[in-house]
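1. Predicted model and sequence follow; I will ask about them next.
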Amino acid sequence: MRRVATGLLIAMAAVFLIARALHGQHPALGFVQAFAEAAMVGALADWFAVTALFRHPLGLPIPHTAIIPRNKDRIGDQLASFLRDNFLIPRVVARRMSRLDLASAAGRWLANPTAGSKRLTRGTSRLAVEVLQSLDQERLGGMIRGAMVQQVRRIDLAPVLGRALQAAIAENRHLPILEGIIRWAGRVLEANETVVRAMVHDRAGSILRWTGLDETLSNKIIDGLNKMIADMAADPDHPLRGKAEEGLTSLAADLQNDPAMRGKIEALKTELLENPAMQDWINGLWEQARAAMLRIARDPERMLAGGVGDALKQLGQTLQQDVRLQRTINRFVRRAAVGAAADYGDTIVKLVSETVHSWDADTITRRLENAVGKDLQFIRINGTIVGGLVGLLIHAIDLAL
C-alpha cells in the first residue's frame, strides 16, 4: 500500500507535467492540470503528516515531527492508565463479569465437547502438555510432597480413626476385617507349626522329651489353636469374637478420648511421615498423577470417550440444569476475577508502563505502524484524491469569476 500511495503521487506528477506541456491545445486540460497539481499537494501534505507521526520526514529534524518516538514514555503511561481505568478497576470487572454465564457455557461444552471447537480442544491440550512438561519436576515434586505432608500433619488423626472405627462397628462394616484377621491367623499358624513344635520341645523337660510327650503336647496345642480359629470363623457369636469386638469398641473410644493413645498415634504418624520410604512413595504418587495427566492431555478425545468423559458429560448436564450451582460457580469466578483485579491490577498496569518505557524508539514505531497497517497509506491515497477534487473546484470557481 505504501508503493501504491507513492505510485499515485508519481502518476499525478506525470499527469501535471503532461497537462502543463499541452495546456493550450484544449480547455479541458486546465481542469486536468488543476486536479493533478492539487492532488500532488494533498499527497505530499498527507505523506508529511503520516511520516511526522513516526519519524523525521527525509531525516530532517523538523520541529514537532517523530511525535510517537519522542512521546513513547507518555504513551505508555497513558495506555497503562487507560487499562487501569477501563478494565482493571474491581467494580468495572464485577460489572462486566456479571453479564457472563461461564457456568452454563462450560456445561454446554462438557455435555457435548465434540460439538464445540476442535481447535479449542487441541489448543487446550497442547497448552496443558507444555505446562506439565515445562514444570521443574524435582522442585514441584518436593512442593507437592511438602504440601501433602503439611496437610497430614495438621490432621488430628486419632479422633478421625476413632470415629471411623466406631461408625464401622455400628454398621457391622468391621466384620469382613475381623473375619480376614481370623483367616490370616489360621494361615500364620499353619505356616509356623514347626516353630511352635520347636518352642514346646525346647521348653519341655528332659523326661517329656525322652518319653516323646513333647510331640504329643505340641500336637494338642496346635490342634486346639486350629479348632479355636475354626470355631471363631464359623460361629459369629463366639466368645472370643465378642472379646475382639469389645476390644475394637474400647480402641475406638480411646482413640477419641485417651490423650495417651492420641499421643501414640501422633508419634506414629510423625515417624511414618519422616520415613524416606514414605516420602518416596508420595513422590511416586505425584509422578503417576503427572504421567496420567500427560496421557490425558495428549489424547483428549480418547479421554472424553472413556469413563472420565462420561463423568465430565454428567457434570456438564448438571451445570446446565442446576441453576443454584450455576449461580455459585459464576459468583466464585466473578469474585476471583474481582480479587485478581484488586490484588494484581496495579502490578499489571506497572508492567505495561515499564514494558513500553523499555522499548527503544524504533521498536515502538515499527509496532504501532504495523498495528495501524494499511490505513496510514489510505490516508495518503485519500489526500491525493481529495486534494485533486478541491483543485478542480477551485479551478472551476476561478473560471466562473
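-> Right, received. Where do you want to start? Numbers count the residues shown, from 1 in each chain.
2. Only C-alpha atoms from now on, for both contacts and neighbour counts.
-> Noted.
3. ranges for the helices of the stretch 1-150 of the chain?
-> Counting by DSSP state H, counting those that start in this stretch, the stretch 1-150 of the chain has helices at residues 2-21, 28-54, 67-70, 72-86, 90-97, 102-111, 118-134, 137-154.
4. Just put those helices in a markdown table and tack on mean neighbour count.
-> Compiled in a markdown table, these are given as follows (neighbours: other CA atoms under 10 Å):
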| stretch | mean neighbour count |
| --- | --- |
| helix 2-21 | 17 |
| helix 28-54 | 21 |
| helix 67-70 | 17 |
| helix 72-86 | 16 |
| helix 90-97 | 16 |
| helix 102-111 | 20 |
| helix 118-134 | 14 |
| helix 137-154 | 14 |
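5. Next up, a structure to set beside the first:
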Amino acid sequence: MAKPIGPSHNLTTQMKNIDKKQALANMRLFATSLLLLVAALYILARSRHGHHAWDWVAAFAEAAMIGALADWFAVVALFKHPLGLPIPHTAIIPRNKERIADNLAAFVRDKFLDTEVLVEKVREFNPTLKIAAWLTRGANAALLADKLVAVFVGALDFIDDLQVRQLLRSAVAQRLQQLDVGVLAGRLLDTLTEDNRHQALLDAGLRRCARLLDDPDNQKVLAGMILEVAGREYPTMLRMVGVVSNTEELSEKIAASLVAGVNRWLHDISDDPQHPRRRQFDDTVTEFIEHLKHDPAYHARIAQWKHQLLSAPLVAQYIDGLWDQLKTWLRDDLARDDSAVRRKIAAGAGQLGQWLTDNPQLRDSVNQHMADAARALVFDLRETISHHIASTVKKWEDSELVRELELSIGRDLQFIRINGTLVGGLIGLILHGLFLFL
C-alpha cells in the first residue's frame, strides 16, 4: 500500500537533494582543482625549459589542461552559456526543452508502455493467484474487512442524505411506473390457480367460516347484530314481536337457524366438488384474471391507484425512513467490535481467496479478463502518461530543469572533466613521444 505523502516524506526528499548538491559540489571542486593542478604543473614545466624530463611533464600538463578545458566547456554547454557568452549551440538542454520533452514522452510511451509488453507483464504477474494467496494468508481477510469498514464509515459522513433520498424515491417511482401491475397480478393468479390450488384455498375458507359460525360466542354476537339491525330498520315490527315473545330469545333462535342453514350450505359446497357455487367461483376467478391481464379499464384503474400511491406523502416518508434506518443501522453496526458487516466482508474475502486457490480454471479466466482489460486501457493510458510527461517538462522553468538534471547526472558529468584531464594528458605524452621518435 502506498504511503501517504506528508511532512516526513518532504523532509526525506529535501535531505536527498542536499546530499546530491553536496556530492555535485565535491566532484565539481575536485575536477576544477585537477585543472588548476595541471595548469600549475604546466607553468612549472615550462619554467624548466631545456631539461629533457620536464619537457615530458610539460607535454602531459598542456594536453591535460586542453582536455580539461574542452570537457568543461562541453559539460557547461549542456546546461548554460559558458562564462555567460551567447556562443552558438550552447545551453543545449534549455534551448531544446520542448523537443526533449516530446522525445522523452515518446520514449517512455513506446519503450515502457508498449501494449503487448504490459499485457505480458500482467500474465506473468498472475494477479489472481497472488490475490488468492494474500486473502488466504493469516488475518489478511480481516485486515481487508477493517480497511473497507473504515472506508464505509468515512463515506457515511460525506453522503448527501437529501440527494440519496431523492435518488431512492426516483428509483422506486421509476421502477413502479414501469411495472404493469395488472398483467403481473394476472400471471401470479394464473400460477396460484394451477392444479385447482384456488379450490383448496376455498375449502380452507369454508372450513374457517364453519368453525366461526359454530362458536356460541359468535352466535350471540350474530343475535345481537340481528336485534340491532331489526331495532333500527323495523322498530314497529320488533315492538309487536316483543308483545307476544321475548325478543332476545327470538333473535337467538333466528341466529341458530341462520347458523344451521349457513353451515349446511357451507358443508354442501365443501363436500361436493361439482357444486354450482364452486363452478361459479371458478368462473369468477377466471374472469377476474382475464380482466387483470387484458382489460384496459382495469389497467387504467390500477394505474390510477398506482399513481395515487406514489403521490401519497406517506409513501415518500416511508422511503426516506428506509434510508435513515439503513444508515443508522450501518453506523451502529460498523462502530461495534463484533460488526456483522465486518464479519461478512472478512468471511466473503476468505471464501473468495480459497475459491480462487482451488479453481485454476477460474484463475486463468480472471487473469485473461484482466489482460483483456489492460489491453483495452493501455492505449489511453499510454497517451495520457506521455502527454502528462511532455506537458510537465514543458511547464518547468529553464532554471528548474537545469537544476534537476544537474542534481541527477551532474556528478557523473564531472567525471567527464576528470577523465578528459587524465586522458588528455596521456595523449599529450604519446604525441610528445611520437614527435621525438620522428
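-> Structure received. None of the values given here were measured: they were computed from a predicted structure.
6. what's the TM-score for these two chains?
-> Scored against TM-score structural alignment, normalised by the length of the first structure, the superposed chains reach a TM-score of 0.61; 380 aligned residues with a CA RMSD of 6.2 Å.
7. Any chance of the helices of the stretch 1-150 of the first structure in CSV with distance to residue 285 of the first structure as columns?
-> Output for the helices of the stretch 1-150 of the first structure, formatted as CSV (distance: least, CA to CA, whole Å):
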stretch, distance to residue 285 of the first structure
helix 2-21, 61
helix 28-54, 58
helix 67-70, 55
helix 72-86, 43
helix 90-97, 38
helix 102-111, 27
helix 118-134, 15
helix 137-154, 9
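8. out of those helices, nearest to residue 302 of the first structure?
-> helix 118-134 (12.0 Å; CA to CA).
9. for that closest one, packing partners?
-> Helices and strands in packing contact with helix 118-134 of the first structure are listed as helix 276-298, helix 300-305; criterion 3 or more CA pairs under 8 Å, 6 or more residues apart in numbering; DSSP states H and E.
10. repeat that with 6 Å
-> Packed against helix 118-134 of the first structure by the contact rule (3 or more CA pairs under 6 Å, 6 or more residues apart in numbering; DSSP states H and E) you find no helix or strand.
11. gap between the closest residue in space to residue 91 of the second structure that isn't next to it in sequence and residue 288 of the second structure?
-> Leaving aside its chain neighbours, residue 91 of the second structure sits nearest to residue 80 (3.9 Å; criterion: CA to CA, 6 or more residues apart in numbering). Applying CA to CA, to the nearest Å, the value for residue 80 of the second structure to residue 288 of the second structure is 94 Å.
12. got it, and residue 377 of the second structure?
-> With CA to CA as the criterion, residue 377 of the second structure and residue 288 of the second structure are 56 Å apart.
13. before we move on, what about residue 25 of the second structure?
-> 97 Å.
14. quick one: the helices in the stretch 201-350 of the first structure?
-> So, for the stretch 201-350 of the first structure - with DSSP H, counting those that start in this stretch - the helices run 206-211, 213-234, 239-257, 259-273, 276-298, 300-305, 307-321, 323-358.
15. For residue 200 of the first structure, which of these is the nearest?
-> Per CA to CA, nearest to residue 200 of the first structure of those: helix 213-234, 6.2 Å.
16. picking that back up, need the helices of the stretch 201-350 of the first structure in a markdown table (columns: mean neighbour count).
-> Shown next, in a markdown table, are these (neighbours: other CA under 10 Å):
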| stretch | mean neighbour count |
| --- | --- |
| helix 206-211 | 12 |
| helix 213-234 | 16 |
| helix 239-257 | 16 |
| helix 259-273 | 14 |
| helix 276-298 | 15 |
| helix 300-305 | 15 |
| helix 307-321 | 17 |
| helix 323-358 | 16 |
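17. Identify whichever of those lies nearest to residue 161 of the first structure.
-> Each of the helices of the stretch 201-350 of the first structure has some distance to residue 161 of the first structure by CA to CA; the shortest is helix 239-257, at 6.9 Å.
18. Tell me who's in contact with residue 61 of the second structure.
-> Counting by CA atoms under 6 Å, 6 or more residues apart in numbering, residue 61 of the second structure makes contact with 38, 42, 425.
19. Might you report the residue contacts of the first one?
-> The contact partners of residue 38 of the second structure, by CA under 6 Å, 6+ apart, come to residue 61.
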